[in-house]
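**Student:** Have a look; sequence and predicted model below, questions after that.
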Amino acid sequence: MHVPDAFLDAPTSVATGVVAVAGVAIALRRSRGDLDDRVAPLAGLVATFIFAAQMLNFPVAGGTSGHLLGGALAAVLVGPWTATLVMTVVLLIQALVFADGGLTALGTNVTLMGLVGVWVGYGVFRLARRALPRRTASVPVAAAIGAFVSVLAAAAVFAALFLVGGTAPLEADTLFGAMLSWHALIGLGEAVITFLVVSAVVSVRPDLVHGARDLTALPHPAPAEEAAR
């Protein structure tokens, strides 16, 4: 999913850069209320995990490989505003230190993974939470669904951007078919990893998981109520 330099023309790269800067600026302002002494260390751990996980590829099919995007995972664990910042830091370090994703395409990559991946994944997660039973065991399931859809959404947005400003001529049906078919398989891997990680955190410290806050904050029954049961 990392877009290299020269895949998109200059106007498209500049436009996605503007979108990325605006999104990160809003996230900086909105995340201040979320980054307390509990969430800040977790955000650092999430950034470290996603950074390391994105360096590891898993085979998909036909010699193609994929890696974790991590937007939905970060959003469920630390909230979407903080997740946007986490993804931006990860992508910036990868571009500067490892040349993973071009510098001129940094805005595109932040838009795809730090904005589309995070917010589509979190939005689908919230919808899935409403449809699933109201318990902590539903959180990893909803997170996996959000992760799968977030990969497809990021792939679809890239395909649309390439149709507008791609540096090679491709038919729309060919481009969308290739991107969505391969990324559906990658999305399955994303869903599995997200499910496992969220399950592990929820089982130990559900109070730290942003996507489970409404469950861990539920009032406990009074002693009289417990005795009556």
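**Tutor:** Received it, and whenever you're ready, just let me know what you need.

**Student:** From here on, just use CA atoms for contacts and neighbour counts.
**Tutor:** Will do.

**Student:** Setting the sequence-adjacent residues aside, check what's closest to Leu92.
**Tutor:** Counting by C-alpha to C-alpha, 6 or more residues apart in numbering, Leu106 is the residue found nearest to Leu92 once chain neighbours are left out, at 7.2 Å.

**Student:** Next, count neighbours for the closest residue to Gly211 other than its chain neighbours.
**Tutor:** Spatial nearest neighbour of Gly211, excluding adjacent residues (C-alpha to C-alpha, 6+ apart): Val76 at 4.8 Å. Each residue near Val76 was counted by other C-alpha atoms under 10 Å, and the total is 27.

**Student:** Show me the contact partners of the helix or strand harbouring Val76.
**Tutor:** Counting by DSSP states H and E, the secondary-structure element that holds Val76 is helix 71-78. With C-alpha atoms under 8 Å, 6 or more residues apart in numbering as the contact definition, helix 71-78 has outside contacts at 39, 42-43, 46, 80-84, 86-87, 113-114, 117-122, 125, 143, 146-147, 150, 194, 198, 208-211.

**Student:** any idea which helix or strand comes after it?
**Tutor:** Past helix 71-78, further along toward the C-terminus, the next helix or strand under DSSP H and E is helix 80-97.

**Student:** I'd assumed Ser150 was in contact with Val120.
**Tutor:** Yes. Between Val120 and Ser150 a contact is recorded at 5.5 Å, counting by C-alpha atoms under 8 Å.

**Student:** All the helices of the protein, residue numbers only.
**Tutor:** For the chain, the helices identified by DSSP state H occupy 10-30, 39-54, 71-78, 80-97, 106-109, 117-131, 138-165, 172-204, 213-216, 223-228, in order along the chain.

**Student:** Any chance of JSON lines for those helices, columns distance to Met1?
**Tutor:** Conversion of the helices of the chain to JSON lines gives the following (distance: least, C-alpha to C-alpha, whole Å):
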{"stretch": "helix 10-30", "distance to Met1": "15"}
{"stretch": "helix 39-54", "distance to Met1": "10"}
{"stretch": "helix 71-78", "distance to Met1": "12"}
{"stretch": "helix 80-97", "distance to Met1": "11"}
{"stretch": "helix 106-109", "distance to Met1": "8"}
{"stretch": "helix 117-131", "distance to Met1": "11"}
{"stretch": "helix 138-165", "distance to Met1": "7"}
{"stretch": "helix 172-204", "distance to Met1": "9"}
{"stretch": "helix 213-216", "distance to Met1": "31"}
{"stretch": "helix 223-228", "distance to Met1": "52"}
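
**Student:** Quick one, which of the ones you listed gets closest to Val3.
**Tutor:** helix 106-109 (6.2 Å; C-alpha to C-alpha).

**Student:** before we go on, here's another structure to hold up against the first:
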Amino acid sequence: MHVPDGFIDAPVSIAAGAVAVGAVAVSLKGARRELGERTAPLAGLVAAFVFAVQMLNFPVGAGTSGHLLGGALAAILVGPYTGMLCISVVLLMQAALFADGGLTALGVNITNMAVVGVLAAYGVFRALVKLLPRSRRSVTVATFTAALVSVPVAATAFVGLYALGGTADVPLGKVLGAMVGVHVLIGIGEAAITALTVGAVLAVRPDLVHGARDLQTPLVLRTGTGPAVPGTPQAAEQSLAARSETRAGTGPQTGTDPAAAPAPTAPAAPRRTRPVWLAGLATTLACAGVVSFYASGSPDGLEKVAADFGFATTATAHDAAGSPLADYGVADIDDARLSGGLAGVLGVGATLVVGSGVFVTVRRRRAEPAAAAATAAPSAASGASRAEDGTAHSPGA
């Protein structure tokens, strides 16, 4: 559903660009709350994976194809704010390097796919997760439904923008019916891909799925005959250490037999994300470098509707049409398989680098205030201690 230059007039394109800029600014702030030390690199990989899978056009009948939009997938895996940034990075890379989606229409595409697509998908997903039983199967069902709904909603948003600034006189009611009809079919493919991907991550590492965070069981550590210790690993460890000191006679209650105190249970070490990241990267490169060669060559849903209703001719030449990677091929390489595969791999690399850079930077900006507060606290405490000592030992005391 990449809108080319020329479909939407300048005023509406500028307005959509302003909406996109505002949404990205809000997402940068919101992503600070979603991104953790482990999830920032994974968010870059999610962006790269969406880029790769968008190259895999699948047939939906009547000479039409579709591809993943990715809003539901990104939002459920890494959160809605981070998901908007993921799709925005993908659209920027596609427009700038591959001449896919107009540069003047970049705001329109971000608004349609990164804003409307993500918000619609995540809204449906959260509503279903609250209504359904708390289980991984419910998360998968909610994921499938959210992805299915998000595609025709984004298609409807495009028709709304075209009603405001379309450059051709077309029967909007018929265009709306055609866009929604074909994108419902595309949505089925989107739903299947999204549910399979989220389900695979759930089966291996449910703790890495943002949308399944409510399914995580709070940590409960038990120490012999003592009560359960709920909470985070750090809180549990502190509580166990305090109980051990008390039983050993170093705490407030002395005289307890040290031999009766069981050894505290150490909290489980955080699970490594590198194996998941490497497996995801290998899958992403395989999709972009190998599987993409077998993608359908039929026009996608928007292209087909535009051709059927006569406004495809209003598209203008892309400013990046002379790019060495334009149309997902490497210039001067005659072998189509090699050219397309290499372009896909280069696109994955560029998206991964840009996306990871954005998310790591956002994560660091979140960590800076916390580090400053942690540094200021001991200084304040030290100052208060010195003040008390001065009062206690002053000559006039």
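**Tutor:** Now that the structure is in, tell me what you want to look at. Everything quoted here is computed from the prediction, not taken from an experiment.

**Student:** picking up where we left off before, and the gap between the residue nearest to Gly211 of structure 1 and Ser199 of structure 1?
**Tutor:** Distance from Val76 of structure 1 to Ser199 of structure 1, counting by C-alpha to C-alpha, to the nearest Å: 11 Å.

**Student:** Pull the distance from stretch 358-375 of structure 2 to the chain's centre.
**Tutor:** 20 Å (C-alpha atoms, centre = their mean, to the nearest Å).

**Student:** Please tell me which residues of structure 1 that stretch aligns onto.
**Tutor:** Aligning stretch 358-375 of structure 2 against structure 1 (TM-score structural alignment) gives no matching residues.

**Student:** Quick check on Val120 and Ser150 of structure 1: which one has the bigger neighbour count.
**Tutor:** Ser150 (31 against 24).

**Student:** and the more buried one, what does it touch?
**Tutor:** Contact criterion C-alpha under 8 Å, 6+ apart gives 71-72, 116-118, 120-121, 187 as the residues in contact with Ser150 of structure 1.

**Student:** how about a cut-off of 6 Å?
**Tutor:** When contacts are counted by C-alpha atoms under 6 Å, 6 or more residues apart in numbering, Ser150 of structure 1 touches 117, 120-121.

**Student:** any idea how far the residue positioned nearest the centre of structure 1 is from Ala47 of structure 1?
**Tutor:** Within structure 1, one residue has its C-alpha closest to the average C-alpha position: by C-alpha atoms, centre = their mean, that is Gly71, at 1.0 Å. Counting by C-alpha to C-alpha, the gap from Gly71 of structure 1 to Ala47 of structure 1 is 10 Å.

**Student:** cool, and Pro59 of structure 1?
**Tutor:** Distance, Pro59 of structure 1 to Ala47 of structure 1, by C-alpha to C-alpha: 23 Å.

**Student:** So between those two, which is more surrounded?
**Tutor:** The residue with more neighbours, out of Pro59 of structure 1 and Ala47, is Ala47; 22 against 13, by other C-alpha under 10 Å.

**Student:** Now do the more buried one against Pro219 of structure 1, distance only.
**Tutor:** Counting by C-alpha to C-alpha, the separation of Ala47 of structure 1 from Pro219 of structure 1 is 32 Å.

**Student:** now do Val209 of structure 1
**Tutor:** Applying C-alpha to C-alpha, the value for Val209 of structure 1 to Pro219 of structure 1 is 17 Å.

**Student:** Compare these two (neighbour count), which wins?
**Tutor:** When neighbours are counted by other C-alpha under 10 Å, Val209 of structure 1 and Pro219 differ, and Val209 comes out ahead with 22 against 7.

**Student:** list the contacts for that one?
**Tutor:** Applying C-alpha under 6 Å, 6+ apart, one finds that Val209 of structure 1 lies in contact with Leu77.

**Student:** Quick one: map it onto structure 2.
**Tutor:** Alignment of Val209 of structure 1 against structure 2 is given by TM-score structural alignment, with Val209 as its counterpart.

**Student:** Identify the contacts common to Gly71 and Ala47 of structure 1.
**Tutor:** Among the neighbours of Gly71 of structure 1, none is also in contact with Ala47 (C-alpha under 6 Å, 6+ apart).

**Student:** how about the nearest residue to Pro230 of structure 2, chain neighbours excluded?
**Tutor:** By the measure of C-alpha to C-alpha, 6+ apart, the closest residue to Pro230 of structure 2 outside its immediate chain neighbours is Val220, 4.5 Å from it.

**Student:** Equivalent analysis for Ile186 of structure 1, please.
**Tutor:** Spatial nearest neighbour of Ile186 of structure 1, excluding adjacent residues (C-alpha to C-alpha, 6+ apart): Gly66 at 5.5 Å.

**Student:** same deal with Val192 of structure 1?
**Tutor:** Here the nearest residue to Val192 of structure 1 in space, its sequence neighbours aside, is Ala144; by C-alpha to C-alpha, 6+ apart that works out to 6.6 Å.

**Student:** Report how many residues lie close to the aligned partner of the one you found in structure 2.
**Tutor:** With TM-score structural alignment as the criterion, the equivalent of Ala144 of structure 1 in structure 2 is Phe144. When neighbours are defined as other C-alpha under 10 Å, Phe144 of structure 2 has 27 of them.

**Student:** next one: Gly187 of structure 1
**Tutor:** Using other C-alpha under 10 Å, Gly187 of structure 1 has 26 other residues around it.

**Student:** so it makes contact with Val151?
**Tutor:** Yes. Contact between Gly187 of structure 1 and Val151 holds when scored by C-alpha atoms under 6 Å: they sit 5.4 Å apart.

**Student:** how far away is the residue nearest to Leu56 of structure 1 when sequence neighbours are not counted from Ala131 of structure 1?
**Tutor:** Residue nearest to Leu56 of structure 1 in three dimensions, not counting chain neighbours: His67, with 6.3 Å by C-alpha to C-alpha, 6+ apart. Note on His67 of structure 1: its distance to Ala131 of structure 1, by C-alpha to C-alpha, is 28 Å.

**Student:** Name the residue in these two with the higher neighbour count.
**Tutor:** When neighbours are counted by other C-alpha under 10 Å, His67 of structure 1 and Ala131 differ, and His67 comes out ahead with 19 against 11.

**Student:** Give the aligned equivalent of that one in structure 2.
**Tutor:** With TM-score structural alignment as the criterion, His67 of structure 1 pairs with His67.

**Student:** about what we covered before: what is the neighbour count of the residue nearest to Leu92 of structure 1?
**Tutor:** Residue neighbour count, defined by other C-alpha under 10 Å, stands at 27 for Leu106 of structure 1.

**Student:** how about it, what's its partner in structure 2?
**Tutor:** Under the alignment (TM-score structural alignment), Leu106 of structure 1 pairs with Leu106 in structure 2.

**Student:** Over to Leu92 of structure 1?
**Tutor:** For Leu92 of structure 1, the aligned position in structure 2 is Leu92, judged by TM-score structural alignment.
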